[in-house]
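>>> Give me coordinates for this.
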Amino acid sequence: MNGATATPRLRSARDRKSKPPPPRPTNAHLPNGANLLNGAVPRPRDSPDMTQKRSSSTANDICCRLGNAHFLKWRARDVLGVLRYHPVPCAFAASVLFFMAVEYTLRMIPPMAPPFDLGFVATTTLHQLLAARPALNTILAGLNTVFVGMQTTYILWTWLIEGRPRSTIAALFMFTSRGILGYATQLPLPEGFLGSGADFPVGNVSFFLFYSGHVAASVIASLDMKRMQRWELAYTFDALNVLQVIRLLTTRGHYTIDLAVGVGAGILFDSLAGKYEDGKKTAGNYVKAQNMVI
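Coordinates of the predicted model:
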């Protein structure tokens, strides 16, 4: 009995294998040109009922999300906790509201009028002092040039002597960006500019106003000093940078916006240089690992 029943089963299996597979449908047999060979499945057209159900489901999902909104769970103690534990963002929020009110009520500067600069207003007395004493202006300009030389020397020292190129890379990034932006929007020289042949760039030549390379380079050098825990030198550079800012405003050598962006540019390009170094180290480790595997 077992041998009799096994034979037909084997034959039926052979018969099934020997039968040719049914022909697959082509694009011509499928709606909308669907191709089953490429794994595409024809999608039936939605009926009006299905479309209505989907729209109602989407509306219910939106209502559910709005019903579970984060701010609906706030309590009075949560709001007070924001003021207590996050004072800096709260101060920023208040400043945004304040400057929105200022912006919407402030009159624009007429096209032919000189720009308004709050830093110039704050240094009016010092400006008059230097204008009346050209020799003092020249001495301060010479000291400023010495400080620029100190920045340059330190930045190159970290690369050529200590073998740490991050500050040099940051300075290259920064001055390239300054050249592009300074040329793209060339600001007019401020009224009352007190130039000096001893100032940097030496010779009282033309220069880009936006943004201040003096300030940005000083920030780059100071950040490196702090990373190396050279605190006294870093604080000295920060103090000299503040004095440099006051002198540039006093001589009308830069607008306030030039100096503020110079600080941000120094921080930004130092960070980008660090990311560049990290990326190169990661790529180098990957190449070494590949060579070891090979």
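
>>> from here on, contacts and neighbour counts on C-alpha atoms
OK.

>>> Just the element for M50, please.
helix 48-67 (DSSP states H and E).

>>> which SS state does F210 fall under?
Following DSSP: H, G, I helix; E, B strand; the rest coil, F210 is assigned to coil.

>>> Same question for the one 4 residues further on.
In three-state terms, and counting by three-state DSSP, H214 is helix.

>>> number of nearby residues for it?
22 (other CA atoms under 10 Å).

>>> excluding its backbone neighbours, what's nearest it?
Spatial nearest neighbour of H214, chain neighbours left out: V148 (6.6 Å); criterion: CA to CA, 6 or more residues apart in numbering.

>>> Count the neighbours of the one you found for me.
21.

>>> my read: it touches G213, true?
No: applying CA atoms under 8 Å as the test, V148 and G213 come out as separate, 9.5 Å apart.

>>> how about the helices of the stretch 151-294 of the chain, start to end?
166-184, 213-227, 231-250, 256-293 (DSSP state H, counting those that start in this stretch).

>>> Quick one: list the elements packing against the third one.
Contacts defined by 3 or more CA pairs under 8 Å, 6 or more residues apart in numbering; DSSP states H and E place helix 231-250 against helix 118-122, helix 124-132, helix 134-160, helix 213-227.

>>> rerun at 7 Å
helix 118-122, helix 213-227 (3 or more CA pairs under 7 Å, 6 or more residues apart in numbering; DSSP states H and E).

>>> this one as well, want them side by side:
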Amino acid sequence: ELSLLVMRGVFVAMQAAYILWAVLAEQRPRAAIATLMMFTCRGLLGCSTQLPLPAEFLGSGMDFPVGNVSFFLFYSGHVAGAVIASIDMRRVGRRRLAVLYDTLNLLQFVRLLACRGHYTIDLAVGVGAGLVFDMLAGWYLDSKNIDSGDNRCCSSCQKALVSQKLTS
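A predicted model of the protein is given here:
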């Protein structure tokens, strides 16, 4: 079980690192905006739909959070974050990396079902949430006339394209 937690942590760290790299190094904010929107919505849905625990509920040290605190977030943020990162990778032509993320996400999907970490609907809605929030982030950037950087893969590629245009 510990190895599964480590694998999940590594995959989540990979998602976060990729999204941070896209926004900080490549100046492509769309994936970061989509992720912020997704986690904000997830938190609001969780807070607005949680039910109080019965008075006779006996919590254990294995519960998260510990004690008699109701904790519920509707869809899988891990799955949605991986979908957002994968879409962004495809957008800039990193297809092999996107296939790797999709494969790892599918394995995560199976692990969460097998370990009863989420209901099936949480995982399916997580995929949909990733798609929807990526689209909403694109609409947001378009409405603000902000260059989302979707047409470049990195700043060094962009510099190479500019210098190539200047020489031709």
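
>>> Got a TM-score for the pair?
TM-score of the superposed chains, computed with TM-score structural alignment, normalised by the length of structure 2, equals 0.74; 134 aligned residues with a CA RMSD of 2.1 Å.

>>> hmm, back to that, where does the helix holding M50 of structure 1 end up in structure 2?
Across structure 2, nothing matches helix 48-67 of structure 1 (TM-score structural alignment).

>>> now do stretch 163-180 of structure 1
The aligned range for stretch 163-180 of structure 1 is 27-44, by TM-score structural alignment.

>>> Pick out the residue nearest the middle of structure 2.
Closest residue to the average C-alpha location of structure 2: G81 at 0.9 Å, with CA atoms, centre = their mean.

>>> what do we get in structure 1 for that residue?
Checking TM-score structural alignment: G81 of structure 2 goes with A217.

>>> residue range for the helix or strand encompassing M100 of structure 1 in structure 2?
Assigned by DSSP H and E, M100 of structure 1 belongs to helix 87-105. Mapped onto structure 2 using TM-score structural alignment, helix 87-105 of structure 1 spans no residues at all.

>>> what's that helix in contact with?
The contact list for helix 87-105 of structure 1 (CA atoms under 7 Å, 6 or more residues apart in numbering) reads L83.

>>> at 8 Å what do you get?
Contact with helix 87-105 of structure 1 is made by 82-83, as judged by CA atoms under 8 Å, 6 or more residues apart in numbering.

>>> how far does it sit from the chain's center?
Relative to the centre of its chain, helix 87-105 of structure 1 is centred 22 Å away, using CA atoms, centre = their mean, to the nearest Å.

>>> now swap in stretch 172-183 of structure 1 and tell me
16 Å.

>>> What of stretch 35-48 of structure 2?
Taking the mean of its C-alpha atoms, stretch 35-48 of structure 2 sits 12 Å from the chain's own mean (CA atoms, centre = their mean).

>>> Would you mind listing the buried residues in that stretch?
For stretch 35-48 of structure 2, the neighbour count (16 or more other CA atoms under 10 Å) marks 35, 37-39, 41-43, 46 as buried.

>>> May I see those residues organised as a markdown table, with distance to F64 of structure 2 added?
Shown next, in a markdown table, are the buried residues of stretch 35-48 of structure 2 (distance: CA to CA, whole Å):
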| residue | distance to F64 of structure 2 |
| --- | --- |
| T35 | 23 |
| M37 | 24 |
| M38 | 21 |
| F39 | 18 |
| C41 | 20 |
| R42 | 17 |
| G43 | 16 |
| G46 | 14 |
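
>>> Closest to D102 of structure 2 out of those residues?
Within these, the smallest distance to D102 of structure 2 is 16.7 Å, found for T35 (CA to CA).

>>> didn't the closest one look like it was pressed against V83?
No: here T35 of structure 2 does not reach V83: they are 10.0 Å apart, not a contact under CA under 8 Å.

>>> Would you mind finding the match for I121 of structure 2 in structure 1?
Aligned by TM-score structural alignment, I121 of structure 2 pairs with I257 of structure 1.

>>> Quickly note the distance from the match of G81 of structure 2 to G264 of structure 1.
11 Å (CA to CA, to the nearest Å).

>>> Common neighbours of those two, please.
By CA under 8 Å, 6+ apart, no residue touches both A217 of structure 1 and G264.

>>> So which bits of whichever strand or helix holds R9 of structure 1 are buried?
Assigned by DSSP H and E, R9 of structure 1 belongs to helix 2-18. Buried positions in helix 2-18 of structure 1, judged by neighbour count with 16+ other CA under 10 Å: none.

>>> so how far is that helix off the chain centroid?
73 Å.

>>> Which elements pack onto it?
Using 3+ CA pairs under 8 Å, 6+ apart, helix 2-18 of structure 1 is in contact with no helix or strand.

>>> mind listing what the match of I121 of structure 2 touches?
Residues counted as contacts of I257 of structure 1 (CA under 8 Å, 6+ apart) are 210-211.

>>> Relative to I139 of structure 1, how far out is it?
Relative to I139 of structure 1, and taking CA to CA, I257 of structure 1 is found at 25 Å.

>>> coming back round to it: quick one: closest of the helices of the stretch 151-294 of structure 1 to A13 of structure 1.
By CA to CA (comparing all of these), the closest turns out to be helix 256-293, at 49.5 Å.

>>> Taking helix 213-227 as reference, get the angle to the closest one.
50 degrees (axes from the mean of the first three to the mean of the last three CA atoms, to 10 degrees).

>>> Without its sequence neighbours, what residue ends up closest to the alignment partner in structure 2 of F208 of structure 1?
With TM-score structural alignment as the criterion, the equivalent of F208 of structure 1 in structure 2 is F72. Closest residue to F72 of structure 2 apart from its sequence neighbours, by CA to CA, 6+ apart: G46 at 5.5 Å.

>>> one step back: and the helix holding M50 of structure 1, how far from the chain's centre?
The answer for helix 48-67 of structure 1 is 39 Å, by CA atoms, centre = their mean.

>>> before we move on, what about stretch 213-229 of structure 1?
With CA atoms, centre = their mean, you get 19 Å for stretch 213-229 of structure 1.
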